[in-house]
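Undergrad: no sequence on this one, just coordinates:
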């Protein structure tokens, strides 16, 4: 483990949704946190203010995760502000829903640029910069285990993330850096709730045996475990967090 007093986490997509929950949880666990965000500075600033207001340390950095120069600069900002990087949670992502036959290929390209290329770009910086005793947590989806119509492009991109998780575990042999993927089911974020009728939300909430939608905190607890000392023997795995959906 790092010998510094404070461990440092970079959370992409940290300004809202599950990423925001992860920022909140890791800060509560004592991490200094870099809140990576794509475009909405006000939400990133609010995430930082929440952490600082609770007595923690945080910094917002804008970066397109598919832009290698921007991601490198984000890691450099973490090193300059907090002295290094120990944990990276790559929660940034894009979702496009469409039947394959009707899919706009420009939307497919944009989705894969963020979800696949972005994951490779972040993983490269982790390999180059994260300190021994560190962790990378990627995001997949439970849709891979429970295929649904219209999710073809999104599921394909997350299949790539799961494959990369297994490969990185082998490539980082001897590095003392764990890599795992979390695969959430339906989570009650603003993005997920938007545009859905109360009836649809009630049906979705009833599907898991736990009979509710997940919360960002549910997923953040799993991320914190994988990023912390109790998760050091978990490596190269995909963990589904979905209330029992199969």
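TA: Okay, I see it. None of these values were measured; they are calculated from a predicted model.
Undergrad: rest of the way, CA atoms for contacts and neighbours
TA: Fine.
Undergrad: So which elements touch whichever strand in the chain runs longest?
TA: Longest strand in the chain, counting residues (DSSP state E): strand 177-184. Applying 3 or more C-alpha pairs under 8 Å, 6 or more residues apart in numbering; DSSP states H and E, one finds that strand 177-184 contacts strand 134-139, helix 152-171, helix 216-227, strand 238-241.
Undergrad: ok, which stretches of the chain are strands?
TA: Counting by DSSP E, one finds strands in the chain at the ranges 8-12, 32-37, 58-62, 87-90, 134-139, 177-184, 238-241.
Undergrad: In a markdown table, list those along with mean neighbour count and distance to residue 200.
TA: Formatted as a markdown table, these follow (neighbours: other C-alpha atoms under 10 Å; distance: least, C-alpha to C-alpha, whole Å):
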| stretch | mean neighbour count | distance to residue 200 |
| --- | --- | --- |
| strand 8-12 | 29 | 30 |
| strand 32-37 | 28 | 30 |
| strand 58-62 | 23 | 35 |
| strand 87-90 | 26 | 29 |
| strand 134-139 | 25 | 25 |
| strand 177-184 | 26 | 19 |
| strand 238-241 | 20 | 21 |
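Undergrad: and here's the other structure:
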């Protein structure tokens, strides 16, 4: 099952706000939902899916394993707990959330445990998140590139991560972009606003279209129906080669999320 190019992120959303966001997104046409153990909202995501009236088989559901659950004793049991909260027998994609090298993570062991979860039928696909080139290579060496569906990484017009992206493309590993709007910082960028005006679009749609046109999957979040609908329309926006080049010039290594206890040394 191919990773959908457009999904809903649920980071920092909880309780009824999360439930409303997911149900609204599903109502307006989203069919992919991204969550994680550390978000502490898996049960609410599961409730929203049940209340939405959309069949589980029609939804691509992703969760991520938190670093406390990397051990042999915890990884598969924690995923089973996630499935129980989500109200499903299996998710479509399970990721290692952060590599946490400073915590002594054994990438080989963690990836092999994740592959075992896949073989047990707990998840259709597996992958990684926030891995740099060196750690992605370790993951490949441990279980084979054919088992790694995606690397979910922070990407935006202000953080384009080109070396890592090029490497992932060489390996045929899909790129999932999170924080594509850089916590909203790109929305007032003059270049994006100029391009948006040419297309009668929004700057958010331009940023998302930039990512989509490069083949990335995107998972923006919103709690407002109009924004959820507007973001979806980015799929219909086609940017010219000149406009894509204008956005390429916005690179400023503007990383928004860089927890020292979790992050690797980032590729320059």
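TA: Nice, I can see it. This one's a predicted model, so the numbers in the text were calculated from it and none came from an experiment.
Undergrad: Do you know the score for how well these two fit?
TA: The TM-score (TM-score structural alignment, normalised by the length of structure 1) is 0.41; 161 aligned residues with a C-alpha RMSD of 5.4 Å.
Undergrad: Identify whichever of the strands of structure 1 lies nearest to residue 118 of structure 1.
TA: strand 87-90 (9.0 Å; C-alpha to C-alpha).
Undergrad: shouldn't residue 153 of structure 1 be in contact with residue 106?
TA: No: using C-alpha atoms under 8 Å as the test, residue 153 of structure 1 is too far from residue 106 to be in contact (11.5 Å).
Undergrad: Residue 191 of structure 2 in helix, strand or coil?
TA: What DSSP: H, G, I helix; E, B strand; the rest coil gives for residue 191 of structure 2 is helix.
Undergrad: What separation is there between it and residue 204 of structure 2?
TA: Per C-alpha to C-alpha, to the nearest Å, residue 191 of structure 2 is found 12 Å from residue 204 of structure 2.
Undergrad: Neighbour count for the two, which is higher?
TA: For residue 191 of structure 2 versus residue 204, neighbours defined as other C-alpha atoms under 10 Å are more numerous around residue 204 (23 against 18).
Undergrad: So the more buried one sits against residue 231, correct?
TA: Yes: between residue 204 of structure 2 and residue 231 a contact is recorded at 7.0 Å, counting by C-alpha under 8 Å.
Undergrad: For residue 92 of structure 2, which non-adjacent residue is spatially closest?
TA: In this structure, residue 92 of structure 2 finds its nearest non-sequential neighbour in residue 124, 4.7 Å apart by C-alpha to C-alpha, 6 or more residues apart in numbering.
Undergrad: Run a quick neighbour tally on the one you found.
TA: Look at residue 124 of structure 2: counted by other C-alpha under 10 Å, it has 17 neighbours.
Undergrad: What is the neighbour count of residue 53 of structure 1?
TA: So residue 53 of structure 1, with other C-alpha under 10 Å, has 10 neighbours.
Undergrad: Then residue 78 of structure 1?
TA: The local packing of residue 78 of structure 1 (other C-alpha under 10 Å) involves 24 other residues.
Undergrad: cool, and residue 221 of structure 1?
TA: Counted with other C-alpha under 10 Å, residue 221 of structure 1 comes out at 15.
Undergrad: Then the one 5 residues further on?
TA: Residues lying near residue 226 of structure 1 (other C-alpha under 10 Å) number 25.
Undergrad: does residue 16 of structure 2 count as helix, strand or coil?
TA: Look at residue 16 of structure 2: counting by three-state DSSP, its state is helix.
Undergrad: Next, the contact list for it, please.
TA: Applying C-alpha atoms under 8 Å, 6 or more residues apart in numbering, we find residue 16 of structure 2 in contact with residue 44.
Undergrad: so how far is residue 24 of structure 2 from it?
TA: From residue 16 of structure 2 to residue 24 of structure 2 the distance is 12 Å (C-alpha to C-alpha).
Undergrad: same question, residue 196 of structure 2
TA: 25 Å.
Undergrad: now do residue 61 of structure 2
TA: Distance, residue 61 of structure 2 to residue 24 of structure 2, by C-alpha to C-alpha: 16 Å.
Undergrad: and what of residue 95 of structure 2?
TA: 25 Å.
Undergrad: So for those two, which residue has more residues nearby?
TA: residue 95 (25 against 21).
Undergrad: does the more buried one sit in a helix or strand, and which one?
TA: strand 91-96 (DSSP states H and E).
Undergrad: Residue 140 of structure 2: neighbouring residues, count only.
TA: For residue 140 of structure 2, the neighbour count with other C-alpha under 10 Å is 18.
Undergrad: Excluding covalently adjacent residues, which one is nearest to it?
TA: residue 148 (7.4 Å).
Undergrad: OK, contacts around the one you found?
TA: 125-128, 140, 173.
Undergrad: now, which of the residues you listed lie within strands?
TA: Using DSSP E, the contacts of residue 148 of structure 2 in strands are 125-128.
Undergrad: ok, of those residues, which one's closest to residue 115 of structure 2?
TA: residue 126 (7.1 Å).
Undergrad: residue contacts, the closest one?
TA: 93-95, 114-115, 118, 147-150.
Undergrad: hang on, residue 175 of structure 2 is in a helix, isn't it?
TA: No: looking at residue 175 of structure 2 with three-state DSSP, it is strand, so not inside a helix.
Undergrad: since we're on it, how many residues are nearby?
TA: Residues within reach of residue 175 of structure 2, counting by other C-alpha under 10 Å, total 27.
Undergrad: right, and it touches residue 150 too?
TA: Yes: using C-alpha under 8 Å, residue 175 of structure 2 is in contact with residue 150, at 5.6 Å.
Undergrad: thinking again about what came up before, what's the angle from the longest strand of structure 1 to helix 216-227?
TA: What separates the directions of strand 177-184 of structure 1 and helix 216-227 is an angle of 160 degrees, with axes from the mean of the first three to the mean of the last three C-alpha atoms, to 10 degrees.
Undergrad: what inclination does strand 177-184 of structure 1 have with respect to helix 152-171?
TA: Angle, strand 177-184 of structure 1 to helix 152-171, by the same axes, to 10 degrees: 160 degrees.
Undergrad: quick one, strands of the stretch 51-200 of structure 2?
TA: Using DSSP state E, counting those that start in this stretch, the strands found in the stretch 51-200 of structure 2 span residues 60-65, 91-96, 123-129, 148-154, 174-178.
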